[in-house]
Each structure stands twice: as structure tokens, then as C-alpha cells.
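K.L.:
mind looking at a prediction? Sequence and model below.
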Amino acid sequence: MKGVMLQGTASDVGKSLVATALCRLLWQKGFQPAPFKSQNVSNNSYVTASGKEIGRAQGLQAEACQLEAIPAMNPILLKPSGSGRSEIVLRGERQSTISGMAYRETYYETALQVIEQSLNELNDLADFLVIEGAGSPVEMNLKKREVVNMKVAEMADVPVILIADINRGGLFASVVGTLELLEPQERERVKGVIINKFHGDPKLFAEGKQWLEERTGLPVLAVLPYLPNHRLEGEDSLSLTDRFSSQTNKALDIVAIKLPYLSNYSDMEPFLLEKDTTVRWVDAVEAFGDPDAVILPGTKSTLHDLQFLKTSGLAERMVQYAKAGGIVAGLCGGYQILCEQLIDPDGHDSGVEGYREIGLGLIPGKTTFFNEKTTVRVQGKVAQLPTIDLSGYEIHIGQTVIEKPAPFVIREDGSEEGYCSADGRIIGTYLHHLFHNDAWRSEWLNRLRRQKGLPLSQLNIIEEKQQAYDELAHHLEQYLDWEKFMAIVSEQEREMQ
């Protein structure tokens, strides 16, 4: 199979974005590409149609390829939780929660097996594999048992393109240093370089391009201008800072609580497309202010984050805000925190058997944590507004029971989910991607707009998303030396035959 692996000189150099752009560009040019990342470390996840959990970036890349996402596209997902431990998800299914050292010592051979199995599966699905690496391929303390960079390129037998971020400075040292630290057989596999996040006219980098090519003997395949508003979701908290910090103050002010174990922050990203809405990530009571609404997002460690809210003073401030008539929405772990009581009989969330904690008490319910994990896609309707359809997915350990049922969602099968107060001000739901539903997001925001005498609005972000994939592909095509790129891929394919 044709294929290429995109590795980076560091984390957050833009590997995921370039991989997504390449997926779409290849599809536009008549290939059937498929994305692959052997191992993700992220709490920003995606649920496949079969109810399996993978990294969110590969879910989006599958969409760019016009494919349904499957677990083989991201066979290993590590979800950091409390006390230096991570939940291990193999081919979409939860295995256990263990320390990083225990994972390295016990899962290496298993990791290689699931990677090989997944590569073979994708070989039958696609004719071009776009593989994304993780971090840097020369983390010397991790190289012996790494399963994310050069080991994967070797297993797939594909050429490597190195991506470097010029925005952070130190570009030349990062490229040359990375190449120098590779083993000779690894260095031989690197066939080109892409410079990402360039500010200004790429022609201004002509001398730098020439120097790199002469110094490394590798072609610089593209100098990609910085894209601050690409409209696609980020992969991790590094992306969160970049995406939301560029906002200016707008008419609607929404506070999202920045929890220490924040997960699936992409639930907030649709607000970036609303012209009158600002999302402020707040982790201190001094920054809370007087927002139009507050969203308490998902978390990988509900009880640890509940303790953070209490010690920081944010719990008390949120309760005061709600009692004064404020609008609050809790998503997944945020929903659990809004309940009156949280119980962890076996210590699955807290690490302490029989642990109990009083929640914020804004929702009359009780959450109990169990070992079984729910991962499922959901279709339904808003209970109080049955003309509004909802779709999304649930990823959670724990079940919530409401004292007097007042559901937020009526699922397709007729079952009830979540909580909505009679006046609609307090909402709690396990449904991730809630605000990606255009009709619901518009309804919720228009309530805020009416209160402030602002014009009502409705935005179709589903169309925006597909347009964003196309624009991203066009951006890459403008600056990528396509002939050199395909020559690299074809040469490797001939060597494999």
C-alpha cells in the first residue's frame, strides 16, 4: 500500500492538522486514504459507530477521508487520570487504569501486536495510509520501547516526512538536531521536511529553505503559512490554548471551567464559529466575572476535579451564580459534579474504596461510579423541545439517578437521559457533542441573546466543517510540492515490491 508517516520535531507542531489536510487532499485526487496513529495520549476522544473509543484526531481524519472511523485507525488510546495513571484503551475497548511505568513494562508486546493487526486491517480498507507520529521521534529516554514513531514507520515500511514549527523559534536546530539523533537506518527513512506555521510570505524563507536542503540533503516539500482560524478541532490542551486565546470580547460571554483533568474540550469549539460569542476558560474564582452562562465540561477524574472546584472557591461561586438565576450546563463529568452526591464504592474514580463526596447540589441526583464503561452513540430529541433533534455520544464510568425525573434527552429508543430544570436554566447530560447540534446550540444561545436584546442567529456548522476540510486541503495543495511528494511515496512503494 502507498503510505507516508508524518513525524514532528516536537509536540504541537501541527502533525494532526497536516495529516487531516493530506487525508482530504488525497481523497480529492482520487485515492481512498485512511488515517492511522498507533497511540494517542489524550482525553479528547471520539466514539465510532460501533461504540468504540479512539482519539478524536483520527475520528476527524476519517471524516476528511469520507470514511467511517474504526478502532484500527487508533488502536491504542491512553487517557491520563489522577496520580500519574492512565486508562488503557486497546482497539476501542477499556482495559485497565495503570501507571505509566507499568504500561511501558507490561504492554509493549501487546502494543506491537495490536498495531500490526490494525495496519493489516487498514490495508484492506484503503489504498493510501496517512500515519501520524507522536511528539518527537528522538525522545532518548523512550526510544527503546517506543510504539509511536520510527518503530511504526518500520512496521508499515513507509517514508517519513518531518514537520517542524517555525512559530516557536529554533527551527534549524530542531530539524538538524532531530536528524542527528536518529539512528542511521531511521535517518535513511526520512525523505523530506515540511515547515509549518510560517508568518508572512513563504518566499521570505527562500534562504532558510536552501540552507536546510543543503545541510540535510532533504527537500523542503512545503512552507505552510500559519492558519489561526482553521475551524477544525484540536487534539489536546496545547491546542486549546491556541484556539481560544485569540478570541476578542464579544456580546455573549460564556465561561467554561478549566478543570485539571479536562476531557473532550472539543465540546466547546462550536462557539468559536459564533460571531457574537466568546468562551473564557476559567480556573480561578477571581476570573469568573458575571458571564451570560457557565459550562462545566467533561473530566477524566470527576472526584479530583470536584475537590479542585471546592478548594479554589469555584464551587461556591458557581452555586451562588446559579441561585441568582444564572444558566449552567454540565457535560458528562460536569453533570456528575452538579449532582448532590457522588459515590465511588470500589474506588474506580477516586482510588479509594467507599469514597463519597457531596456535589454542588444544583441537580437533584446521585452519581455512582462502576467499573463498566459506557461508550455509545446517541440519537434523540430535547425533552422540553421535542422538535429539536440531538446526536452525540456518551463516554463515562458511572451512572446518575435523578430523584424526580426531569430528562433533558429522550433517546431514540424512548429512554430518558440527563436533567433539565423546569425553567431550563440548569442542564446536565452525558451527551458529548451537545453544542455541535446546530438547532440546539442556536436555541440555547438565542435564549441568552433575548435576555440581552441581541439579534437572534442560527449557524450551520455541519456545512462549515466540510468546507473547512476542503479549505485545509486547498491550503496544503497551494504550498506542497506534489510531484516531489508523490515521487517519494512511489519510490518507497517500488522498494517494497
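P.N.:
That came in fine, so what should we check first?
K.L.:
CA atoms for contacts and neighbours, from now on please.
P.N.:
Noted.
K.L.:
let me know the secondary structure of residue 443.
P.N.:
The three-state label for residue 443, taken from DSSP: H, G, I helix; E, B strand; the rest coil, comes out as helix.
K.L.:
next one: residue 295
P.N.:
When classified by three-state DSSP, residue 295 comes out as strand.
K.L.:
which residues touch it?
P.N.:
Residue 295 makes contacts with 254, 255, 256, 257, 328, 329, 330, 331, as judged by CA atoms under 8 Å, 6 or more residues apart in numbering.
K.L.:
in strands, which of those residues fall?
P.N.:
For the contacts of residue 295, the ones inside strands are 254, 255, 256, 257, 328, 329, 330, 331, with DSSP state E as the criterion.
K.L.:
count the residues that sit near residue 195.
P.N.:
Other residues within reach of residue 195, judged by other CA atoms under 10 Å, total 24.
K.L.:
that one against residue 220, yeah?
P.N.:
Yes. Because the distance of 7.4 Å satisfies CA atoms under 8 Å, residue 195 is recorded as touching residue 220.
K.L.:
ok, then the element right after the strand or helix carrying residue 94?
P.N.:
Assigned by DSSP states H and E, residue 94 belongs to strand 93-99. From strand 93-99 onward toward the C-terminus, using DSSP H and E, the following helix or strand is helix 100-106.
K.L.:
comparison target, given below:
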Amino acid sequence: MEHGKLKPLMFAGTGSDVGKSIIVTAICRILKQDGYSPAPFKAQNMSLNSYATPDSLEIGRAQAVQAEAAEIECSTDMNPLLLKPNSDLTSQIVLNGRPVGNSSAKGFFRQEGRDILRKEINSSFDRLSSKYNPIIMEGAGSIAEMNLMDIDLVNMPMARYADANIILVADIDRGGVFASIYGSVMLQKPEDRRRIKGVIINKFRGDISLFNTGKEIIEKTSGIKVLGIIPYLDDIDIDEEDSVSLEKRNKKYTQGKVNIVVVLLPHMSNFTDFARLEHDSRINLYYSYSPEEIAKADITIIPGSKNTISDLNEIRNKGIDTAIIDNAKKGKSVIGICGGYQIMGMEISDPLSIESNNAFVNGLGLLPIRTTITKEKITQQREFSFMEGEQRCKGYEIHMGNSELIDDKDYMKVAAFDDGSSDGVMINDRCFGTYLHGILDNKVIVDKLVSQYCTLESSDSMDYDQYKDYQYNRLASHVRENIDMDLFYKILNSYD
């Protein structure tokens, strides 16, 4: 079906974590269902949760999820600027999918150099806009950060450049929804205020009809129509952007299940590596930094990290290293992914001080490898066979550092690639490490791990890609049913 060109639409927030990302995901799927060819766009993202594009570059995971909902391949044009925190004070800057250096918050938010970043971001938007219709944009944090408005790259300046209309998203669950909406609107310049064409009240609990008066008050005081009131989502499984959500999840051992603990590292990255495990009926997955809770688990996973040496020192300080090593000695499973793989080795060196001022640190000594942190970042999607099996599996690499064996023994490799190369080291089928993110999205691998502790088959017979597609459709239905679709399309067609 042929459609005319729709106006770009930005979903901006009254604050952080109001649900912009998941609403953009829903809108991308809705528009795809309605015969359009949408694409997501977020000029600047800050996240430790990233993804490798088909052309071996890096973007924020949220935009990869949104592209998947739109049924298109992700690209760096969807997220040209990605900030990956190294610590509370500094972040790695990833521009057009490649790291270009580290910066403090003070250094990043200075005026100098903003025009260069803005030019790159605008070029990305232009390329994306020439291929897709419409562009569904996402703001960052609050739309009304007065101290940052002159140097902002992602909210109103981006909306102006794209000539986008704006839907303001507010989180009623955290309280103060009237003040946050009114303040966010009234703090805008008059020409920017006119771009705000609708409001979405997100994360509503209870009887929506009881909020009818509230809706009228918002429309009267702000002069903007309420596009929809979205009930709180508690049973739709979509990858989330920020690891803050992990704090809400189960952190305890549960009898009668295969207990898998993910060590909750301070700089943990790509926690979506474990999303598939959460809906496997045989598994109780929990995240913990408690040595006691880690000691109870059948399977311990050390996840990826943006600052491997710092996190290794932290787990030593908390006594978590002893719990992990003891689990391995008892014959329980211990698995390292990316930074976790490096942590499981004999030693890590950082001669160029890329991650830390510590030039050298001993690892946990569970794997016979030494790792050197390097400037070069390896970013690529991978297909492989697991433990020399025949079934094809998928994953992706995003890491800075090379790991090599410290002896000449013939260890089994975790993954074998078509070009004859391999990845990872496996001491036995209960102790191994790999650079491959997404390795646990593959059912054959999860079944092999779990079968050592449980004879049951998973009650989930759905292929994981099918499962995710089903969740996108459920999300789209949920949002479609709770917004005014006629008003939504009027806003998309509004060029006033």
C-alpha cells in the first residue's frame, strides 16, 4: 500500500524513565502494521546496553529493539551518538557506531565541538528520512532542562531541525503528573511549544474512567489534547534500555528450579543477554551482589562490563570472588560473557589506561587466558556452532580487548565460525567463557546448560524470534487500544 509522506514525530518526556522508548517501540510496530515503513531515531543515547549492527558498528540497544519492531535492520543512523558510562564521571563517546574517545560530563557538555556533533546527527537523520516514512523520534530525559537547552542535541533542537511534531510522555506512576506536564509545556519557547500536539499519560494504574476530570484539567491548563492514557505494563516482555529495571527483579534462590544468578556488576552492560532465561519455565533467574545468594546458585554468570578491572576489584572487595570460585570448585556451572570472560581469566592488563589506572590485575584464575585491553573495539554480528555442534546459533561481539591462551593445551572452543576462527575457552561443559553477547538467546545452548540440572523440557516451545515478535504485537495492541488513533494520524499529517 502506498502512503504519502508523514511528518516526523518525536516522543519527548517530562523526565527520564517515563516510558518513551517502549512507546516508540509500540508506535513503530503499529505503523508497520498499518502499511507504513517507519524507522526509529534517537540523536543521543546514554546506555551501557548496546548492540552490533549488521555492518559491525554499535548503537543503543533500545534503537535496535525499535528497528526490530519496525521489521527493518538497525543502523547507526538510528542512534548516531551513544554515550557509554565508564564511571560516575566519564563516558565513552561512540559516534556513528565507532568510539572516538572518552569525556567527562563537564567536557562533553561544553559549547566547543557541539556544532560538529550536531552536523553528524543531522546528517544521520537526513539519510534515515530519505529511506523511511515516517521517522519516529525519541527525546532524552526531560524536555525542559533549562540549563542544557542551548547545548541540547536531542530534544527541541532536533525537533526543530526535523520539523517534527511532538507527543509529550508523562509518568503518572511517580506522581506529580499535572505539574510535570504543565511545567514541561510552559517552560518552552512559544515556537517550540506549538510543536507539542498531544500528551500521553503513561503507567496508569486502576480505573481510567476515574481520571476523566484529570484529563480535562490537563487539556484546559496546557491547551494540548491528551492523546491517550496507557495502563501500566506488567506482563509484556520487551527488552528494556536501562539496568535500573534489574533492581525490581527477583534476587533470591528458589527451590524446585534451576537457579541461575547473574552477578550484579556496578558497570554491568548488555543485561538483555539474559532476557530469554526469564521466561523459561525451568529457570529461576536472579541478579545479586550477595556472596551468600551467589553461593546458592546452580549456574553463575559473570556478565559484560564497561569497566572490567574496576568491577573485578569490586567483586573482590565484597567477597564475591570467593563465592564464584567455590561454586566452580564444587562442580557448579560458571560462565563468563565478554567482560565476565576476561574476569574469569588469569590476568588482565590495561597498559594504555583505557579503562583504569591499574595497569595489571590478576583475574579469578578459572580460565587459562590473559587479556589485554586495547583501543580497538570489536563490534560484529556472528553466526556460529556451539561446542562443535551442528545447529547454527547467533550472537554478537562488542568489546575492547584481546584474550589469548597462556598454554598450548587443546581446549574446546565455545564457538566455531565459518571462516575457521573460534571464540572462547571451555575447561569443561560447566566452566567456560565467551565474548559473544546474545549466546543465551539460542535454545540449544540454554537446553544444554539446564539439562545438567533438570530433566524437564522447557514449557516454552516458541522460537525466541517468534516470541519477541508476539510481544511486539501485544505491545502494539495495548497502545493502539489506549490512544486516540484518529488524533494520532492527524498529528502525523499536520504540517501547520
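P.N.:
Yep, it's here. Since we're looking at a predicted model, the values are computed, not measured.
K.L.:
picking up where we left off before, what is the nearest of the ones in strands among the contacts of residue 295 of structure 1 to residue 233 of structure 1?
P.N.:
residue 256 (16.4 Å; CA to CA).
K.L.:
gap between that closest one and residue 246 of structure 1?
P.N.:
Residue 256 of structure 1 sits 16 Å away from residue 246 of structure 1, going by CA to CA, to the nearest Å.
K.L.:
so which of these two has more stuff around it?
P.N.:
Here residue 256 of structure 1 and residue 246 are set side by side on neighbour count (other CA under 10 Å), and the busier one is residue 256, at 23 against 11.
K.L.:
test my guess that that one contacts residue 294.
P.N.:
Yes. With the criterion set as CA under 8 Å, residue 256 of structure 1 and residue 294 qualify as a contacting pair; they are 5.9 Å apart.
K.L.:
what's the counterpart of residue 434 of structure 1 in structure 2?
P.N.:
With TM-score structural alignment as the matching criterion, the partner of residue 434 of structure 1 in structure 2 is residue 439.
K.L.:
pretty sure that match sits against residue 273.
P.N.:
Yes. Contact criterion CA under 8 Å: residue 439 of structure 2 and residue 273 qualify, at 7.3 Å.
K.L.:
same drill for the two, tell me which one is more crowded.
P.N.:
residue 439 (23 against 20).
K.L.:
read off where the helix or strand residue 27 of structure 2 falls within ends up in structure 1.
P.N.:
Under the assignment given by DSSP H and E, the secondary-structure element containing residue 27 of structure 2 is helix 20-33. Taking TM-score structural alignment as the measure, structure 1 aligns residues 15-28 with helix 20-33 of structure 2.
K.L.:
tell me the buried residues in the matching stretch?
P.N.:
Within stretch 15-28 of structure 1, the residues scored as buried using 16 or more other CA atoms under 10 Å are 15-27.
K.L.:
stretch 403-417 of structure 1 too?
P.N.:
Quick answer for stretch 403-417 of structure 1 (16+ other CA under 10 Å): 406, 407, 408, 409, 410, 411, 416, 417.
K.L.:
go on, stretch 36-56 of structure 2?
P.N.:
Of the residues in stretch 36-56 of structure 2, those buried by neighbour count under the rule 16+ other CA under 10 Å are 36-54, 56.
K.L.:
what's the answer for stretch 451-469 of structure 1, then?
P.N.:
Applying a neighbour-count criterion of 16+ other CA under 10 Å, one finds 459, 461, 465, 468, 469 buried in stretch 451-469 of structure 1.
K.L.:
counterpart of stretch 209-218 of structure 2 in structure 1, which residues?
P.N.:
By TM-score structural alignment, stretch 209-218 of structure 2 lines up with residues 203-212 in structure 1.
K.L.:
so which strand or helix has residue 399 of structure 1?
P.N.:
Short version: residue 399 of structure 1 belongs to strand 389-402, going by DSSP H and E.
K.L.:
hmm, I typed the wrong one, I wanted residue 229 of structure 2.
P.N.:
In the assignment (DSSP H and E), residue 229 of structure 2 maps to strand 226-231.
K.L.:
ditto for residue 284 of structure 2
P.N.:
strand 283-288.
K.L.:
what does that strand rub up against?
P.N.:
By CA under 8 Å, 6+ apart, strand 283-288 of structure 2 touches 246, 249-254, 257-264, 277-278, 294.
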